[in-house]
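Enquirer: heads up, no residue letters with this:
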């Protein structure tokens, strides 16, 4: 069994170890929730303070030009682009993941129906992140489309019938950590005459993504998880260049106009990805996101996403092994795939009783993960995210040790750990 000393030796040999200094980590905390909210970058407070006191306070409205506020969505989009295999000028940081999904899903469905009017079905998984399903349902009511769900990943390809216009999937499943083969499923979609829309919320900054090589058509992603942009950070939208000018997105706000400061009464879409902007961007939030993306880009000289991925797999392999060895007989089951090609950057465990309370007991001990409710297919889930930018192998050992102690001592049965909070 791997010892604490072994983990400290691995940390000493870790080429990515210096990146931990880029973050403000609370002392005594093992943070395994970066797949829900990333840690605060050390540079963010000063960057936001400068934006408030200098750019806003002194520059005032001049900062739209002088401080570069105007094109922040495109510039930060170009920073994110190489992390997901997009080219310059193809991606914008804007709005929320849900709003961006509405935009790209509407465009994809319109393109599909223009080619074949009978293609009125959006195909997805029942276990997809709920906001994606809700957005698809709402869009379906507006555009006369229908959301159809499959229960298993293996059923996706067979469900790509002639009535399907769009395949909408999340690359890494939020509850299980299972990762789809984006290239294989995008190719299957195209062979069936279907467009592929991908949600990268649990992928961008965590696992290597190459949208062009995978043949994706549209993608959206989150700015506050592995990109460390802060709570509610702007998300991003990407459209393959072959589609960027093919259709107008439905939220035709002035920032997506070809010339917003001409103030004409009729909307004229901007060329390319800029038409997927909508209203005025949140400058302070974008400044925070800028810092977050810089932390991921800081890994580029150290091996980039390939190095982050290798460490992520090593961290999750270690956690799985330590939990299975130290917590055997306590009712935990692994639902995250063991195969590296099918695993995101998280480990999810199920337990038929007490999953929520166990997570709360861990949080009280300084090990922060989160809980996701089960359903007919899966019991309740203890979810642990692994961000290799700042996590150490020693942290993994400590987390597994704390989990063993919580289970062995029955600590999770205490009343205070069984009271549900609004956010789980």
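Expert: Structure's in. What do you need? All values derive from a computational prediction rather than experimental measurement. Numbering: from 1, shown residues only.
Enquirer: switch to C-alpha atoms for all contacts and neighbour counts from now on
Expert: Noted.
Enquirer: so where do the strands sit in the stretch 51-200 of the chain?
Expert: With strands called from DSSP state E, counting those that start in this stretch, the stretch 51-200 of the chain shows them at 91-93, 121-125, 146-150, 164-170, 195-199.
Enquirer: Check the offset of the shortest one from the chain's centre.
Expert: The one in question is strand 91-93. Taking Cα atoms, centre = their mean, to the nearest Å, the mean C-alpha location of strand 91-93 is offset from the chain mean by 14 Å.
Enquirer: what packs against it?
Expert: Helices and strands in packing contact with strand 91-93 are listed as helix 72-80, strand 236-239; criterion 3 or more Cα pairs under 8 Å, 6 or more residues apart in numbering; DSSP states H and E.
Enquirer: quick revisit: point out the most buried one among the strands of the stretch 51-200 of the chain.
Expert: Compared across the strands of the stretch 51-200 of the chain, strand 91-93 shows the largest average neighbour count, a mean of 30 (mean count of other Cα atoms under 10 Å).
Enquirer: related to what we said a few turns ago, distance to residue 281 added to the strands of the stretch 51-200 of the chain, as a markdown table?
Expert: Conversion of the strands of the stretch 51-200 of the chain to a markdown table gives the following (distance: least, Cα to Cα, whole Å):
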| stretch | distance to residue 281 |
| --- | --- |
| strand 91-93 | 9 |
| strand 121-125 | 30 |
| strand 146-150 | 31 |
| strand 164-170 | 25 |
| strand 195-199 | 21 |
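Enquirer: want to compare, so here's the second one:
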């Protein structure tokens, strides 16, 4: 299939037969709802893995039921750091001792921003963009109010994303922290992490990146790109399950001066000393707070195992092939029906989903979901097609867009 040709269903099926990642689809539990034509929302919630069910069954019936509270001494306590190291190696380009699994993305972001701001106590400004994910903006605004800081807003284009040139125009001698999403949640635009990190460091500031739509979808190189802090969820492309623990990355050079805002017994140097005063643990463990969510971490373990076997570079290659096909079919079938493509067309700037715009997007999204094409709607006019390379086939995508064309024609007639 060339970029200028329109693929047929047969050609999509041929792509599935030659797909070196095709066998990984069998690692997922089947979709029991016979009405579902395609699941294109893995960028919001990945499908469940058979391995997760195995790990949960073992956790409940063998570890928990047999060892009871002794499970903490059998390895549960070390899971946030052990899985953090594995995730860092497989998906984040981070050396050991810099990633920990904990809390939700929101809490991890609050911790990371607070810790970063504390490392620049004489500076007065936080920088983010106007189209960052709402949680990120809300946390930035609340933190600025609590700490008496000023927020400098980058006016970001929902399609083009935040550019290094825009960051350069906003950072200066008062910049404490710049926080951005590596992949824009609306459009899948990939920001230039390495260049933006360099610009912020030249100005004397620090960076905090949101990797929710990056982890498990595109290669990330936190160490090589000089990132200071990063956070992200595990329930999208890592398939760890609804509400699974998030992750937090802190660069090694910052560890000894890290002061986080929610210290707890898990972040204490001696967890069982029950000391009257808090002494932080060495390294990344000081970013923990409360008791680890062991059941949720089972899903993280399964997702990291799968990604390690598949390889992030192969995942990225198939992701690009899927998103190219989506754009090609949308241009031919859906643009004449009033849709627009609101994601970057350049491979190097597009991550793992494609967003379509339409004046009646909310209405059409409800219709599509009711007819078995599971996508999601993002206000004001976006329909996102989340293409998860390990669970999404080319023929599934083709069939979904064919049904979208038919349903849209009927709705607009």
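Expert: Sure, I can see it. It should be emphasised that the depicted structure is a prediction, and the values quoted were computed from it without experimental measurement.
Enquirer: if we can go back for a sec, single out the most deeply packed of the helices and strands packed on strand 91-93 of structure 1.
Expert: Using mean count of other Cα under 10 Å, strand 236-239 ranks as the most buried of those, with a mean of 28.
Enquirer: Pull the contacting residues for residue 29 of structure 2.
Expert: Residue 29 of structure 2 makes contacts with 47-50, as judged by Cα atoms under 8 Å, 6 or more residues apart in numbering.
Enquirer: go again using 7 Å as the cut-off
Expert: Applying Cα atoms under 7 Å, 6 or more residues apart in numbering to residue 29 of structure 2 gives the contacts 48-50.
Enquirer: From those, list the buried ones, please.
Expert: Neighbour counting with 16 or more other Cα atoms under 10 Å marks 48-49 as buried within those.
Enquirer: ok so, going back, in TSV, list the helices and strands packed on strand 91-93 of structure 1 along with distance to residue 12 of structure 1.
Expert: Listed next are these as TSV, based on distance: least, Cα to Cα, whole Å:
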stretch	distance to residue 12 of structure 1
helix 72-80	30
strand 236-239	35
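Enquirer: For residue 151 of structure 1, find the nearest of the ones you listed.
Expert: Among these, strand 236-239 comes nearest to residue 151 of structure 1, with 26.9 Å by Cα to Cα.
Enquirer: The helix or strand just after the closest one aligns to what range in structure 2?
Expert: For strand 236-239 of structure 1, the following helix or strand on the C-terminal side (DSSP states H and E) is helix 241-244. When helix 241-244 of structure 1 is aligned against structure 2 using TM-score structural alignment, it corresponds to residues 252-255.
Enquirer: How far away from the center of its chain is the matching stretch?
Expert: Relative to its parent chain, stretch 252-255 of structure 2 has a centroid offset of 23 Å by Cα atoms, centre = their mean.
Enquirer: cool, and stretch 139-154 of structure 1?
Expert: Mean C-alpha position of stretch 139-154 of structure 1 versus that of the full chain (Cα atoms, centre = their mean) differs by 21 Å.
Enquirer: residues in contact with that stretch?
Expert: Contacts for stretch 139-154 of structure 1 (Cα under 7 Å, 6+ apart): 106, 120-126, 136-137, 156.
Enquirer: just these now: which is nearest residue 366 of structure 1?
Expert: Using Cα to Cα, residue 126 is the member of these that sits closest to residue 366 of structure 1, with 33.4 Å.
Enquirer: Could you check how far residue 191 of structure 1 is from residue 157 of structure 1?
Expert: 10 Å (Cα to Cα, to the nearest Å).
Enquirer: who has more neighbours, these two?
Expert: Using other Cα atoms under 10 Å, the more surrounded residue of residue 191 of structure 1 and residue 157 is residue 157, with 16 against 11.
Enquirer: Tell me, how many residues neighbour residue 293 of structure 2?
Expert: Taking other Cα under 10 Å as the neighbour definition, residue 293 of structure 2 ends up with a count of 16.
Enquirer: Grab the nearest non-local neighbour of the counterpart of it in structure 1.
Expert: Using TM-score structural alignment as the criterion, the counterpart of residue 293 of structure 2 in structure 1 is residue 282. Leaving aside its sequence neighbours, residue 282 of structure 1 sits nearest to residue 234 (Cα to Cα, 6 or more residues apart in numbering; 7.9 Å).
Enquirer: which residues sit in contact with that neighbour?
Expert: Neighbouring residues of residue 234 of structure 1 by Cα under 7 Å, 6+ apart: 93-96, 223, 285-286.
Enquirer: and the gap between it and residue 222 of structure 1?
Expert: Residue 234 of structure 1 sits 7 Å away from residue 222 of structure 1 when distances are taken as Cα to Cα.
Enquirer: related to what we said a few turns ago, ok, which of the strands of the stretch 51-200 of structure 1 comes nearest residue 211 of structure 1?
Expert: The closest of the strands of the stretch 51-200 of structure 1 to residue 211 of structure 1 is strand 195-199. By Cα to Cα, the value is 9.1 Å.
Enquirer: starting at the chain centroid, how far to the helix or strand just after that closest one?
Expert: The element immediately downstream of strand 195-199 of structure 1 (helix or strand, assigned by DSSP H and E) is helix 211-214. Once both centres are worked out by Cα atoms, centre = their mean, helix 211-214 of structure 1 turns out to sit 17 Å from its chain's centre.
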